[in-house]
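# Below is the structure, and that's it, no one-letter string:
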């Protein structure tokens, strides 16, 4: 689901932007400092987390504890780092109306909105309130004991994985959908992923890539010893369950690779859509398909047209795949189908 903000939005009262930064790299810290200075010059209050403030050394910034109140009242949580930093920021923004906006300084950075070279454009969009907001489905996770009592819970933006606790043993489990058993097998684990997380752990485990505006949840077995162990795409209103036999291997839950819970012996894990989505701010008009091409270096020309073989150079970033406005191997522009779209 995508909610588009007006072209120009005039907020009432003071505006606040919370920065979350991978402080372990000097170049990231410098970029965060220069961005904070520009936001402050535009009259926007910059917030910093207590555990990052000393490393950033930004004068005049508001310092807040890294808890559920950190993003309260903020308009944007601006992330400087990779997907790991983004997921940490999502924990802070989850209980507020703040939208996440990432600057990719990691490797793939699928969640980020922009690359470092486009930071000035992104800051301009924040200053002018010229951005849209996507509402991304998140999942809630309940851990229950053998009596059916809830003994723990967490949430995830990307995925929650039920994994074996002992690496040397196979995890036996039963998968159920909406309270009805579906199948059982031995495996390394099962992933419950969102469309946002379909390009993360679930993708590596053989799951499908799902466009982020699709309302669905994914079930992806990991190294299952079974004939029927295909990834499943379910209704967003389903309740997905993994039950662990009392005489089987012990299991644990990992949420976004950041939060872990132990599953009691003979217990189960229930996964459902979270009541609150995660809000992600977008500035650039690139489609999700364009992101796939850019992030994974996908070839976008037919094999008969290909002249170059280095991944990621099949299409110039300012050309649209659908209009075949690609770049020939000799450096000239070619293709058919009309004008190209410079926003692609």
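Yes, it's here. Worth saying up front: this structure is predicted, and the values here are computed from it rather than measured.

# alpha carbons only for contacts and neighbour counts from here, please
Will do.

# which residues in this structure form helices?
Secondary structure of the chain (DSSP state H): helices located at 26-41, 50-56, 83-93, 119-128, 201-204, 288-296.

# Could you identify which of these is most buried?
Mean neighbour count (mean count of other Cα atoms under 10 Å) peaks for helix 83-93 among the helices of the chain, with a mean of 21.

# quick one: contacts of that one?
20-22, 66-72, 77, 79-80, 99-100, 102, 104, 106, 108-112, 157, 256, 278 (Cα atoms under 8 Å, 6 or more residues apart in numbering).

# what does stretch 101-114 give?
Stretch 101-114 is contacted by residues 28, 76-83, 86, 115-116, 119, 122, 199, 280-284, 291, 295 when judged by Cα under 8 Å, 6+ apart.

# And the residue sitting nearest the centre point of the chain, how far from residue 190?
Nearest to the mean C-alpha position of the chain, counting by Cα atoms, centre = their mean, stands residue 111 at 4.5 Å. Note on residue 111: its distance to residue 190, by Cα to Cα, to the nearest Å, is 23 Å.

# take a look at this one as well, against the first:
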């Protein structure tokens, strides 16, 4: 059976459309079957000279038959793709055509090498923690959602602060006025939580983050909790100001005063394909263009052979 690769592209960008056409052609030449969504394929075929055969997901190819998904775009495109295949076990590999692209495994200039690695099955799959989001109005659950990066509860009115109570492990921690609260995974620690002053957490660390945004309080520090914890925020009703829930900056829901939002670790992780097993510290330096001038590295001498001179 010929292997099938799902191609996601930010079709609103010309460079992503060109990259998708290149990927589809290379996959066909290697004997693999490129697969796309109907809408994306229609956009791609417009003005595509020497178009190669591309199958349509859920029409001519079932999701269960897809081996891997390749995403051409920035982190937003990867989050979009992860949302579309959430109910499957398909791993994703991202090729960054955007700016920082922390979720991407490769850059645009690595495109041909990335396709070759897929063709030759030179990749591993790692699982990234996701979070489940439960929204309550009184004793009634009104919404269940999820996020790979973060869920944020933000003020809906720019003129007024959001009054909240935050909770960890079913115990109240503090109340304060703020612009919002971010609940993040380690993967999302370099996204919205980072912008809010939260710590960078290595993806291999099992933890969750709670980061208050512009809080008017003495104790409003970012918190790192156990993966087994339940974090929650309640929108206090006394000033009649509601909020807005965002999941990965894509899915939104208005929240009334008195609404409660609970965050727990999801039982279903997101699967990402890796082709370059570089340490996360190297990715931090590259993506943020951090200065490392003057670094000498560890000594070559083993600890047992190191001696301390006495004065």
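Yep, it's here. Remember, it's a predicted structure, so these values are computed and weren't measured experimentally.

# just to revisit the earlier point, quick check: which of the helices of the first structure is nearest to residue 260 of the first structure?
Nearest to residue 260 of the first structure among these is helix 83-93 (14.2 Å), distances taken as Cα to Cα.

# Give me the mean deviation of the closest one from the second structure.
Aligned to the second structure and superposed, helix 83-93 of the first structure gives a mean residue distance of 0.9 Å (mean Cα distance after the TM-score superposition for the first structure).

# Onto which residues of the second structure does that helix map?
Mapped onto the second structure using TM-score structural alignment, helix 83-93 of the first structure covers residues 75-85.

# burial of the alignment partner in the first structure of residue 147 of the second structure, as a residue count?
In the first structure, the residue matched to residue 147 of the second structure (TM-score structural alignment) is residue 156. Neighbourhood size, residue 156 of the first structure [other Cα atoms under 10 Å]: 29.

# pretty sure residue 156 of the first structure contacts residue 257?
No - between residue 156 of the first structure and residue 257 there is no contact under Cα atoms under 8 Å: 9.2 Å.

# can you list contacts of stretch 204-222 of the second structure?
Contacts for stretch 204-222 of the second structure (Cα under 8 Å, 6+ apart): 129, 174, 176-186, 189, 193, 196-199, 223-227, 231, 265.

# measure that stretch end to end?
Stretch 204-222 of the second structure: ends 19 Å apart by Cα to Cα.

# against the first structure, where does that stretch fall?
The aligned range for stretch 204-222 of the second structure is 213-231, by TM-score structural alignment.

# Could you give me the buried positions within the matching stretch?
Neighbour-count burial for stretch 213-231 of the first structure, counted by 16 or more other Cα atoms under 10 Å, picks out 215-222, 224, 229, 231.

# Which ones among these lie within strands?
Assigned to strands by DSSP state E, the following of those qualify: 217-222.

# from these, which two are the most distant?
Going by Cα to Cα, the pair spanning these furthest: 217 and 222, at 16.1 Å.

# I'd like the distance between the equivalent of the residue nearest to the centre of the first structure over in the second structure and residue 139 of the second structure.
Aligning on TM-score structural alignment places residue 111 of the first structure opposite residue 103 in the second structure. From residue 103 of the second structure across to residue 139 of the second structure, the span is 37 Å (Cα to Cα).

# list the contacts for the closest residue to residue 148 of the first structure other than its chain neighbours?
Setting aside the residues directly before and after it, residue 148 of the first structure is nearest to residue 267 in space (Cα to Cα, 6 or more residues apart in numbering), at 7.6 Å. By Cα under 8 Å, 6+ apart, residue 267 of the first structure lies in contact with 143-148, 243-246.

# Just the buried residues of those.
Buried among the contacts of residue 267 of the first structure by 16+ other Cα under 10 Å: 143-146, 243-245.

# Number of residues surrounding residue 270 of the second structure?
Counted with other Cα under 10 Å, residue 270 of the second structure comes out at 23.

# counterpart of residue 261 of the second structure in the first structure?
Using TM-score structural alignment, residue 261 of the second structure sits opposite residue 269 in the first structure.

# Revised request: answer the last question for residue 33 of the second structure.
Taking TM-score structural alignment as the criterion, the aligned counterpart of residue 33 of the second structure in the first structure is residue 45.

# what's the closest non-adjacent residue to that match?
Closest residue to residue 45 of the first structure apart from its sequence neighbours, by Cα to Cα, 6+ apart: residue 16 at 4.6 Å.

# Could you do residue 184 of the first structure as well?
Closest to residue 184 of the first structure by Cα to Cα, 6+ apart is residue 174, at 4.2 Å.

# Thanks a lot, see you next time.
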